[in-house]
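K.L.:
the sequence and its predicted three-dimensional model are supplied below.
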Amino acid sequence: MYNKTVTLSNGVVVPQLALGTWLIDDDQAAEAVRQAAKLGYRHFDTAQAYGNERGVGEGIRTCGMPREELFVTTKVAAEHKDYESAMNGINASLAKLGLDYIDMMIIHSPQPWDKVNQSNDRYFKGNLEAWRALSDAYKAGKIRAIGVSNFLKEDIDNIWNNAQIKPMVNQVLCHVSNTPMDLIQYCQDKGIVMEAYSPVAHGEALKNPVISKMAEKYGVTPAQLCIRYDLQLGMITLPKTANPAHMKANGDVDFEISKEDMDTLIHVKKIDNYGDASFFPVFGGKL
């Protein structure tokens, strides 16, 4: 089981491979977390928008592992663009999870989901208010680390230039054929750790012949190659599954992709429109 970690700018250590729980129903989430913990997963990613925080929290509390050995990430709903709603959401997440603290909490999107790529308004003021709520919860010890998700350079700059506490992570869509290298480099240069969701492009990457051929070369599955790709970019990586066999395979990625092959993968042409941010609303804003 892959067990490397990354360290955030505030010194918090984060398991680099996480179980993503998007589209896992609340009544199935607890068992998914328990199975993953049994296999060696120590980082679990959920969100207010997923509707499964209760189940994830139950899994954390009942998996038999000490709480301090597990890392839980959740997300402030994209619609919470004022201090009060963001803070109420933070407290609601704590209550639903049934935990004394959240390891990391991030703003789910710079724009409300129904406005993603449909509005030029980047909600700079609203994001600063949501960030202020996260910062206060962080100072109060409710959250150990704070960050953002789906933020572009201008969104990062808004927080970076106007807030005392700087973003520690930026979670973005990143997979073979859709690798935002400029954004990754920009954030990493600032000491912001990058996270990759949907590392297998919602399954579409598994159909790509370049990926399949290279996976065969390394004696791994296309999914394993895609997960390893994001890990080698230095990103926290969040493959999603409720299937224990897939969880086990996703964690069996202790191999090395050569520099030449990484360069080939970075330049693979886009697989399909899953790489487009405009595709987000199709999934109900739950990325």
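P.N.:
Okay, I see it. Remember, predicted model here, so these are calculated numbers, not experimental data.
K.L.:
from here on, contacts and neighbour counts on C-alpha atoms
P.N.:
Will do.
K.L.:
mind listing the helices for this structure?
P.N.:
Assigned by DSSP state H, the chain shows helices spanning 26-39, 53-62, 83-97, 124-139, 153-162, 181-189, 209-218, 222-232, 244-251, 259-266.
K.L.:
and these as CSV, adding distance to S198 and mean neighbour count?
P.N.:
Output for the helices of the chain, formatted as CSV (distance: least, C-alpha to C-alpha, whole Å; neighbours: other C-alpha atoms under 10 Å):
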stretch, distance to S198, mean neighbour count
helix 26-39, 17, 21
helix 53-62, 19, 23
helix 83-97, 23, 19
helix 124-139, 24, 20
helix 153-162, 21, 15
helix 181-189, 16, 15
helix 209-218, 15, 15
helix 222-232, 9, 24
helix 244-251, 12, 18
helix 259-266, 16, 14
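K.L.:
JSON lines for these, including distance to F71?
P.N.:
Shown next, in JSON lines, are those (distance: least, C-alpha to C-alpha, whole Å):
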{"stretch": "helix 26-39", "distance to F71": "11"}
{"stretch": "helix 53-62", "distance to F71": "9"}
{"stretch": "helix 83-97", "distance to F71": "13"}
{"stretch": "helix 124-139", "distance to F71": "15"}
{"stretch": "helix 153-162", "distance to F71": "24"}
{"stretch": "helix 181-189", "distance to F71": "21"}
{"stretch": "helix 209-218", "distance to F71": "30"}
{"stretch": "helix 222-232", "distance to F71": "17"}
{"stretch": "helix 244-251", "distance to F71": "16"}
{"stretch": "helix 259-266", "distance to F71": "29"}
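K.L.:
and the comparison structure, right after this:
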Amino acid sequence: MQSYIRHRRLRASEQIRRMVREHHVHVEDLIYPIFVVEGENIKQEVPSMPEVYHYSLDRLHEEMDELVRLGISSVIIFGVPAEKDERGSSADDEQGIVQKAIRYIKEKYPSIYVIADTCLCQYTSHGHCGIVENGVIVNDASLTRLVSTAVSQARAGADMIAPSNMMDGFVYEIRKGLDEAGFSHIPIMSYAVKYASSFYGPFRDAAHSTPQFGDRRTYQMDPANVREAMREAASDVAEGADMLIVKPGLPYLDVMVRVRERFDLPVVAYNVSGEYSMVKAAALNGWIDEKQVVTESMLAFKRAGADLIITYHAKDLARWLKGGE
């Protein structure tokens, strides 16, 4: 007589569960977002993102020292300039806040890998990711500004450029611009699949980048589409991307799986602000076990094929991986 198939044999203890575990999250997988602002003596918590702060350059060492202590070796930099205008003029300023932050980190913390987010939304008075003409976000004029911004970030010392603007041709033009400026060695981590998501609200609070009119649905992707995501990723690969981001993360795990199956480049999950804030809010109310929920979410990204994870939970995760609370 045939006996039951005993799957539970490999779940009987923590030791055996660890031995047969298929996916793991390592601190090396984590990229931590940092928000830098003009001014002095600023460490200000983002209202909608508990434990995430705006830092002025003179206090940025507080964040960086902690990251080094925790073993987090890569960051992505977002800047909030003192002044904005319709064309995002400060985005490529050699003395812009992001450029200054990059130079500071590379000088004081040379072991940290610095990724520069390349977009215009933080720098434009209207909050859109490109140039606006007659109420329309225009593509090709935006590319010129974005290339200039990427080159200025590379000149400041960025190890990688991460363009998040979703203009057509942005990878091609930025790759060409970097190469012509002598930065052919700088990789591009493309926001290849970026949806027009409702999960970005807290980030826009942090980056002061809420659109002042309309929305971003003419350039970010429709949440209903997945075949379109494959076209977006394929074009970025053809144009020279070195890594592919899927953003947001958890609501689009199915898309991440398809990207992983089709392309051989490293895949990056962006665990976005809304995902972070929901978990933090529920944890602060005692409704969930934060450590368990965050760990489970990170494993979901790994199962879906992510090699790297951009996440505001990175510091907590690093503590937990070290065995702390």
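P.N.:
Looks like it arrived, so ask away. Every value quoted in this text rests on a predicted model; they were computed, and no experiment measured them.
K.L.:
can you give me the TM-score here?
P.N.:
After superposition, the two chains reach a TM-score of 0.58 (TM-score structural alignment, normalised by the length of structure 1), with 209 aligned residues with a C-alpha RMSD of 3.7 Å.
K.L.:
of all the helices of structure 1, which lies closest to A201 of structure 1?
P.N.:
Nearest of the helices of structure 1 to A201 of structure 1, taken as C-alpha to C-alpha: helix 222-232 at 9.1 Å.
K.L.:
tell me which strands and helices the closest one is in contact with?
P.N.:
For helix 222-232 of structure 1, the packing partners by 3 or more C-alpha pairs under 8 Å, 6 or more residues apart in numbering; DSSP states H and E come out as helix 209-218, strand 236-238, helix 244-251.
K.L.:
between helix 259-266 and it, find me the angle.
P.N.:
Helix 222-232 of structure 1 and helix 259-266 are oriented at 110 degrees to each other (axes from the mean of the first three to the mean of the last three C-alpha atoms, to 10 degrees).
K.L.:
average distance between helix 222-232 of structure 1 and structure 2?
P.N.:
Compared with structure 2 after fitting, helix 222-232 of structure 1 has a mean deviation of 4.3 Å; criterion: mean C-alpha distance after the TM-score superposition for structure 1.
K.L.:
relative to helix 209-218, how tilted is that helix?
P.N.:
90 degrees.
K.L.:
wait, doesn't L143 of structure 2 sit right on F170?
P.N.:
Yes - assessed by C-alpha atoms under 8 Å, L143 of structure 2 is found in contact with F170 at 6.2 Å.
K.L.:
number of residues surrounding the nearest residue to W320 of structure 2 once chain neighbours are set aside?
P.N.:
Once flanking residues are discounted, W320 of structure 2 sits nearest to K291: 7.7 Å by C-alpha to C-alpha, 6 or more residues apart in numbering. Using other C-alpha atoms under 10 Å, the number of residues around K291 of structure 2 comes to 16.
K.L.:
closest to Q16 of structure 1 out of the helices of structure 1?
P.N.:
helix 222-232 (7.4 Å).
K.L.:
quick one: that closest one to helix 244-251, angle?
P.N.:
Using the same axes, to 10 degrees: helix 222-232 of structure 1 against helix 244-251 is 40 degrees.
K.L.:
how far does helix 222-232 of structure 1 sit from the chain's center?
P.N.:
15 Å (C-alpha atoms, centre = their mean, to the nearest Å).
K.L.:
neighbouring contacts of that helix?
P.N.:
Helix 222-232 of structure 1 is contacted from outside by 16-17, 174-176, 196, 199-200, 205-206, 211-212, 214-215, 236-237, 239, 249-250, 252-253, 255-257, 262, using C-alpha atoms under 8 Å, 6 or more residues apart in numbering.
K.L.:
switch to 7 Å and redo it
P.N.:
Outside helix 222-232 of structure 1, the residues that touch it by C-alpha atoms under 7 Å, 6 or more residues apart in numbering are 175-176, 196, 199-200, 206, 211-212, 215, 237, 250, 253.
K.L.:
and if you look at stretch 148-165 of structure 2?
P.N.:
91-92, 94, 99, 102-103, 106, 113-119, 129, 174, 177-178, 186-191.
K.L.:
do stretch 314-322 of structure 2 as well
P.N.:
By C-alpha under 7 Å, 6+ apart, stretch 314-322 of structure 2 touches 27, 30-32, 70, 325.
K.L.:
which pair in those residues spans the largest distance?
P.N.:
Greatest spatial distance in those: I31 and E325, 20.0 Å, computed using C-alpha to C-alpha.
K.L.:
state the distance from the residue lying closest to C63 of structure 1 once chain neighbours are set aside to D27 of structure 1.
P.N.:
Of all residues not flanking C63 of structure 1 in the chain, R34 sits nearest, at 4.7 Å (C-alpha to C-alpha, 6+ apart). For R34 of structure 1, the distance to D27 of structure 1 equals 13 Å [C-alpha to C-alpha, to the nearest Å].
K.L.:
kindly report the same for A223 of structure 1.
P.N.:
The separation that A223 of structure 1 has from D27 of structure 1, given C-alpha to C-alpha, amounts to 26 Å.
K.L.:
next one: F255 of structure 1
P.N.:
Distance, F255 of structure 1 to D27 of structure 1, using C-alpha to C-alpha: 35 Å.
K.L.:
now M87 of structure 1
P.N.:
Counting by C-alpha to C-alpha, the separation of M87 of structure 1 from D27 of structure 1 is 26 Å.
K.L.:
I184 of structure 1 matches what in structure 2?
P.N.:
Counting by TM-score structural alignment, I184 of structure 1 corresponds to M256 in structure 2.
K.L.:
residue contacts, that match?
P.N.:
Residues in contact with M256 of structure 2 (C-alpha under 7 Å, 6+ apart) are 246, 304-305.
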